[in-house]
Every structure is written in C-alpha cells, then in structure tokens.
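[1] can't give you the sequence, but here's the structure:
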C-alpha cells in the first residue's frame, strides 16, 4: 500500500453528499443547505424519505450501485461505487483513472449516525432484535470517510451540522481532521458497546479476553486531585445504573475531581441503608468520619456529626431520605462541600440557596449495594479489574466464637459497624453504639493503630460534646479483616467495647478468642473480609 505524496487540500467544496441516519435531528435543515449550494444528495431508506418529504431532490444509493437494497436492508452501501467514492485519493493519478474506468463518482460529505444499538439493549429487547440493530454498513462508511478525511468530510453527530452549514459548502482540513477523530471515536465506542453486550449480556463472561469499556466525556474538571493534574468525568456511553455521575446538581460551584470521589464514597455507603431508617453519612477524603441512623434525618445528622465534628468541616454528606428544611438548617451550621440526597423539599432548597458555594446533588433512586459490575484501577503498565465488593452479611451468616453470645443490641451494633467498616480504607476499625459510629480508624499500616486512633477520636468527640464518657463504652467494634494478634482486640477492650465482629481466619484465632473470653467480650466471625484500598 503506497502512501499519498500530494498534500491534502485545505478547502474541499462539497459537490456530492451521502446521508444515512437513524437520528434524523437537524437532517432537513442540513439537506436544505446542501441543496441550496447545488450539492447532489444521495441517501437510503428512511433518510431519503424524510428528505423527499421536505421537498428535496434525492438520489437513491441503489441508483449509484446498480443494486437494490436487499436482505432486509443488511446490504445497501457495501459496494465499490460507494466506498470507491469515499476512499479515492483525488490527486492520485491511479485513483483518478480507476474512478474514470469504473464510473465511480467522488463523495465529498458523509452524514451517518448508527443504528440505535444501546437504546435497543436498554429497552430490554430480545436477542434477535439486538442483533439486527448492529450496524455494519454505517460504520464502514464512517471509517472509509474518516480515513480519507484529506478529501471527505464525515459528520456523525447532529450537533456538528451547524458548523457544516456555516462553512458555506467548503470545509477546511482542520475541520475534516477534527470530524474524522470524532468519527473514529464514535465507531470505537459503538463497537465497544457491542463487544460489552456480547461479553457481559449475551455470553455472561465476567472477564473477557479483551475488555472494551465504552465511555463518553461528560464534563471537563478544573483539575485532578491536585492543581497540577488534569481531569475529566466520563460516563458509560450505553445504559448505566444511576450513581453520583448521573446526579442532578441543583446549585453550587462546579464539582471537582475530589468532590466526585468523596461524594461517590458517601453515596455508596448511604446506599447500604437505602431500605433502612433515616441515615446520614459524613465523608472526608473518601473515608466516613460519621455515620448514624435514627428516627428522623436531623437526629441521624446530629449523631453522625458528633462522632467527629472536626473532620466533618469541609466534608461531604449523603442521606438516604429526601432532605427537609430542618435538616438542611442543621447541615448549614458548618462548612460543607457537597450534600447528596435522593431529593429535597422546597424548604431545604431555600436553606441551601443561602450557601452559594455548597453543591446540592439530587440522585433520585439510590444505587443498589448488591449490584454487580466491575471495578478498575490503573497501575503502571496495566489495569487491575475486579468484581464489585457487593458482599453483605446478615445475622444468619454470623458465627459466635466466644463463650458469651452478643445481646440483641450488641448484634445490631455489630452489623451496623460492619457495614460502615466495609467503606473505610484498610486497615479499618469502627466502633458503633446505638446505630451511630463512635470512632473510626482508617488507612493505618497496622490494625492496632487503627483501633487506638478510633478510640482516641471517640474520647475527643466526648470532650467536645461534654459527655461523661466516650461512646466506645459499651460499643461494638468491627474490623474489616482478621485480628492477626490479640493486641488490636485488647485496644478495643481498653476503649470499652463489649462486642466484636471480624472475619476470622487468622492462624492466631484461638489466641484472639481466648483474649476476648478473658475480657468477657462477645465475638462473632463473618468469614468475609472487606479490604478497601
């Protein structure tokens, strides 16, 4: 294959256009502009019909190829008379001769958008209908036109029609390059959606040999975790479960990379309680610093805030109920970056309107904590991919390993602390009492230090609140992974905990159980850990 030696021209006048679209937005307006410049319009099926109904003269593709559309429209544009007109290098003598010898006319503009594959999947269509909505001819024309962008303009997005109309019928090389890049991204995304459906939807493969992740840019962000880093938000190009990326921002400054990251952590945790009582989660740097459930949202907020009011400053709050004005007033008492809620009443919106920088996000239905899917993390030279941590533990899954079994209240506190610990960076220790966190130890290099830090924070909180004793007294403590030594458990005993929930599985389990028995603790094993890095 030889490389063209003649540079592509800057300006190319559109003399002949091929239009074949499933999304007919803006089609007639574009067709009218093209016709006004004397451009010959070539089209197919429903696109040709729409143009004719607008009073435009249109030539059918079959008039060019000499073949009718056949096989239910599967074969109509896959022909040398079409692709020769798209791929020919106009300044190449051999290409020009081939066009003359075979009567191939040049095509200067291709306007194509593809069969609605993602929409067909999203509506729950059967397999046969999904397969029929895999476009073949469309992507072929798009790729041919985009490859030959030195001479051909390719438009795959109705949003770009206005620029073509404004060109006056003559496009620049810069425009053609930009449209070509967008066109290849469109076909790549389209193929990735098809590949993903075959892998995950049709073949039920969790980890296919080649992983395609179709994403589209939702918005650019001011910067990444730090000002010297660049960042953007991408969302699935096809169907997606609602999450923080799909939330509606009611007010406040634009969200930053860190805002999204922390708000996602808060929403994921509060979603664990989506079917439970009113719950409030306060997150700082992707770790919960206060979580509580109560009879009302404002009571839950006050209990969550009391766990660590210092870290809550400048934090992210998520709730599992529509926000009311009274709770919004309480939240407004300290500086808060983001509040995420399923909904908010007019009183709550009015309260937050006074805080112009506070971002209020309405999420609608909360994510399902039991949903599947993949989690991805880049590493140098590759990508780590795993299934979501959607493991959940109920009372029936617990094994009492100590002489004393937990009381009903201790059992409730154990399960509450365990749910929170799942969302705390490892090594994670969480003390809880009465449906509220008492202290949280996160991200330490050893479990003993996490236990001590959580207990210290509980003491500090008690001092600030004027309580006689910290809430760790009589609390349950959860550890995201087993206690490798008894020292971490003994730190919890020193803090006043009376019940422990942990995965178990250490070679020193017997030593840890013996220490718990000696201290009069009740301890249950889950046989499931929740490392979070």
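    Thanks, I have it. Note that the coordinates shown come from a computational prediction; the quantities given were computed from them, not determined experimentally.

[2] make it CA atoms for all contacts and neighbour counts henceforth
    OK.

[3] Count the residues that sit near residue 310.
    Applying other CA atoms under 10 Å, we find 15 residues neighbouring residue 310.

[4] Distance check, it against residue 519.
    Separation of residue 310 from residue 519 (CA to CA, to the nearest Å): 32 Å.

[5] swap in residue 54?
    In terms of CA to CA, residue 54 sits 85 Å off from residue 519.

[6] Same check on residue 402?
    From residue 402 across to residue 519, the span is 11 Å (CA to CA).

[7] got it, and residue 170?
    Applying CA to CA, the value for residue 170 to residue 519 is 84 Å.

[8] how about the strands of the stretch 201-350 of the chain, start to end?
    Secondary structure of the stretch 201-350 of the chain by DSSP state E, counting those that start in this stretch: the strands cover 215-221, 231-236, 248-251, 279-284, 287-293, 315-319, 336-341.

[9] Equivalent analysis for the stretch 51-200 of the chain, please.
    Using DSSP E, counting those that start in this stretch, strands in the stretch 51-200 of the chain cover 59-60, 109-113, 153-155, 170-172.

[10] Contacts for the last one, please.
    Put plainly, it is strand 170-172. With contacts defined as CA atoms under 8 Å, 6 or more residues apart in numbering, strand 170-172 is touched by 10-14, 153, 164.

[11] take a look at this one as well, against the first:
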C-alpha cells in the first residue's frame, strides 16, 4: 500500500484531497490539526507518533524529525542497498508528501507582532520534509501548493501514479517555496536587528501579481511582481475599479508619477508620459490642480497618466473625460465622478488609499544590469538638512522661493539631465533626459513658449537636477525672463554661473544635493 504524509497550515481543499487519495488506496499519515480535520471527515489517519515510535514534544516543535520519516522519504527505490536497509530497519517508504509551512508571512504582516511570535512561526520540520521529498522526486511526489491537488489526483486516477515530469515540476516548486520562505525570515530578522549595511549576499522575494501580455515591446515576455509586506501607498496595493488590465509600461510610468506626487501635501495633480512628468499643478482644490497640470502641457498629457492626491469629484471627472487618458489614480472618487469616467471603456481607473505615503527608510532601489544588480537606497530625501545657500547678491523673494521649491520637486523626478521651470504652483516646462544640460534647459524654455506662451516665463523659477558645468544655462534663463534658479552647485565653474546670475539680477540657491535619475 502506498503512503501519503499530510501536514498543512493552509487547509484549503486538503480534506477533499485526503478523501480522494484514500479512495485510491493510499494510507494517510498526519499530524496535529491536519489529522483532526481529516479524521473529522471520517477518513482513517495514522498519527505521526505511530510511525516514529516517539511522542510529539516541545510544544510540537519536534514531530517529524525522525529517521522513520526521512529514511522513508529519501530511500531510492531503484537502489537495492537502500531498500535492503529499510527492510532491516523496519521502515516503510512514503510516496506522497503534502505539506505547506507555518504561516510566517501572515504572522509578520500582522500589526504589532512580537519577535517571539514570529520566531515560533518559523517552520523546521516542514521544510526538512519537503526538501527531502523533492530531492528524491523520482520516487516521491511532493505538494506545497493546494492548486496542484487536482493535477495529482487526475494523474493518479488516469495512470495509478504521478508522472516523473509532474514530480519534477512539483519538486522545483518546493525549492522556490523554501527559498522564498527563508528569504522572508532572513530579511525580517535583518530588519529586527536594525541592519543598514548591504548584505554580502542579497536575497529578495516577490509574489507574482499578474502575467502580462508583453513587456516594454510586444516581442518581450513580462510579469508583474509585488514585494511581500505592507505596501502602503504603492501601486501594487491599488484597487482597479475600471478598464483593461495594466501593461508593463503602464505600471512603470504610473510608478514614476506616484513618486513625484508624494512630494506634495496640498491638492496636486501629476501628469506623466514615459515615466517623465509632463504637467504638474497644485491648488486649493483638485479641480484647479488638474486644470493647472493640464494647461502646463495639453499635448503631452494626451494618452498619459494622471495621478491625484485628493478625491476626484464630478467637475474634475468631466474635464478629464474631454481628452484621452490611459490611467487615473486617486485615493477616492465620488459616485458621480466614477459614473462619468466609466463612460470611457478602456480608461484604467485605480483607487489607492494612503496615496501620499512614501517608501519607508531602508527601502531598496534596484537596477538590473547584464550579469549583476545595482542596489541603492531609495532617494526619499528632497533637500539636505543643512540650510540652503544663496550664492548670489540678490536674495530670492518669498514668492520665488515657493516657485523654486516646486520646481525642485518636479526636477527630482525628471530623467537626467533634467531641467524644470515653474511658477504659481504650476510646471511651465520640463526638459528631461538630455545628453547635455543646455539642451535640457533650452527644451524646457521652448516647451513653455510653445504650450503656454513666452510671457509665462517672466519671473519664473528654474531647477536643475545637477550642477551647471558652464554659465550657458544661466544665459538662456536670463534671456527667457527667469528670475530665480535652484541647483546643487559643486562645479569647478560655479563662480561663472554665479557671476552671470549677478549680472542679470537672478537669485540663485545651491542645495548641495543632486538628484540624478537614470
């Protein structure tokens, strides 16, 4: 008679599975709550202690850690010496293992969980059993995912055994499962001890949210994974209320828009295209903020992504519906606003609670390169703790200072080399991703002239994500009528830019902090 060992924390479908394999002639060994659930269904179960000849002990910490279990799992059936030893030791083989592990993930995701509780939910016997079974996959089928119950039952009914191909598939899932499980434990303990250095070996684990139709381009396969944890304010925790599923580019671009939005406390709307901001507006209410963002670049917002940090009302929804927008993300929508927006069949509407919450300290920013991985802390600092340094003869006015800080927030999220121009809580021109800074500067100025008008630049503020290598950007700004500049400083030619500002009466601030974004 074939034997199955069943011991699961996630009992989804396990009783029905046990019933079916019992009817197929399997003898069932089980432990604790799993044994009780199966017995309560009228299915015969052999307790683990009957197999080991040793009682469960240490509050259940030791149950299956015994040679009578592991010899039965690891014996190679085609090896005569192995089978001879089993007979001499009076150990029977185990042919099917159904085990999923203590709920460590669910435990650490609870509010205010104590370290001791987390430790108690680190499984020892479970991983040992499933790894042993997976190592001996040619003879033992091992299930860690209830989704695989039906596949195994179908093969047992059709062939009387689980195929070698399926056993290999199940074995590979075991090591994916234990790798993720151990990574969760390692990273949790690392956080508990407050480690801030980068580990010698880096293990990360993510859960798949969805397979995608394709990646950046139709010939590339893709999937979306989310971090395991409390992803407050992240796109992975958003609820989609309407529209087609998000694409690879949708997710990447929306993430960039959300990161910029989190820099603002007042009602703000960010429009984004290809992961670059194209229009940003703040106001006393979300309608005016949207109109400001829209008017900043009515061309680029077409087919773009719009994110807002306040509830979308009917009036705002009506304006949004006048153009083609790919995605709208907001913390909430009025009933009437949703009704209006849902008139667009393909418009993706997402609700994201706590939309303004930033990533916590210690979060990683990852960039995959061929043969390696670049890892850094997330850039979640806007300005240095030290006071900003006015380096020109003229001090910025209070109004200019407000515009400078607005532009600084925007340029932080533009691809480098990046320039952002702003006035009256509105972006006027953004020059992202240029190979030299003067091109980015000219692009931002020309953009404003074309989309809004030359007059808007008079008295505006300009921000640069990194220092000016020459004074040419100051010259271009002065010619456009810009009166205030904010930049990191640090160039060997800083004085040339300072002198040019003094010549034209421009106020300039050095932050001492750059925001490259590649």
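    Yep, that arrived. Treat the numbers as computed from the prediction; the structure is a model and nothing was measured.

[12] Tell me which of the strands of the stretch 51-200 of the first structure is the most buried.
    Of those, the one with the most neighbours on average (mean count of other CA atoms under 10 Å) is strand 153-155, at a mean of 29.

[13] That strand maps to which residues in the second structure?
    Alignment of strand 153-155 of the first structure against the second structure: residues 141-143, by TM-score structural alignment.

[14] Could you pull up the average distance between the matching stretch and the first structure after superposition?
    Its matched residues in the first structure lie on average 1.2 Å from stretch 141-143 of the second structure after superposition (mean CA distance after the TM-score superposition for the first structure).

[15] Residue 402 and residue 519 of the first structure - which one has more neighbours?
    Neighbours per residue, other CA under 10 Å: of residue 402 of the first structure and residue 519, the larger number sits with residue 402, 21 against 14.

[16] how near is the residue most central in space within the second structure to residue 458 of the second structure?
    Residue closest to the average C-alpha location in the second structure (CA atoms, centre = their mean): residue 226, at 4.4 Å. Remark: distance between residue 226 of the second structure and residue 458 of the second structure (CA to CA) = 45 Å.

[17] repeat for residue 269 of the second structure
    Using CA to CA, residue 269 of the second structure is found at 24 Å from residue 458 of the second structure.

[18] Can you get me a residue count around the aligned residue in the second structure for residue 134 of the first structure?
    Counting by TM-score structural alignment, residue 134 of the first structure lines up with residue 122 in the second structure. Other residues within reach of residue 122 of the second structure, judged by other CA under 10 Å, total 20.

[19] Just to check, residue 122 of the second structure is in contact with residue 104?
    Yes. The pair residue 122 of the second structure / residue 104 is scored as a contact, 6.0 Å apart, by CA atoms under 8 Å.

[20] Report how many residues lie close to residue 335 of the second structure.
    A count of neighbours around residue 335 of the second structure, defined by other CA under 10 Å, yields 11.

[21] What lines up with it in the first structure?
    Using TM-score structural alignment, residue 335 of the second structure lines up with residue 346 in the first structure.

[22] What residues does its match make contact with?
    Contact analysis of residue 346 of the first structure by CA under 8 Å, 6+ apart lists residue 325.
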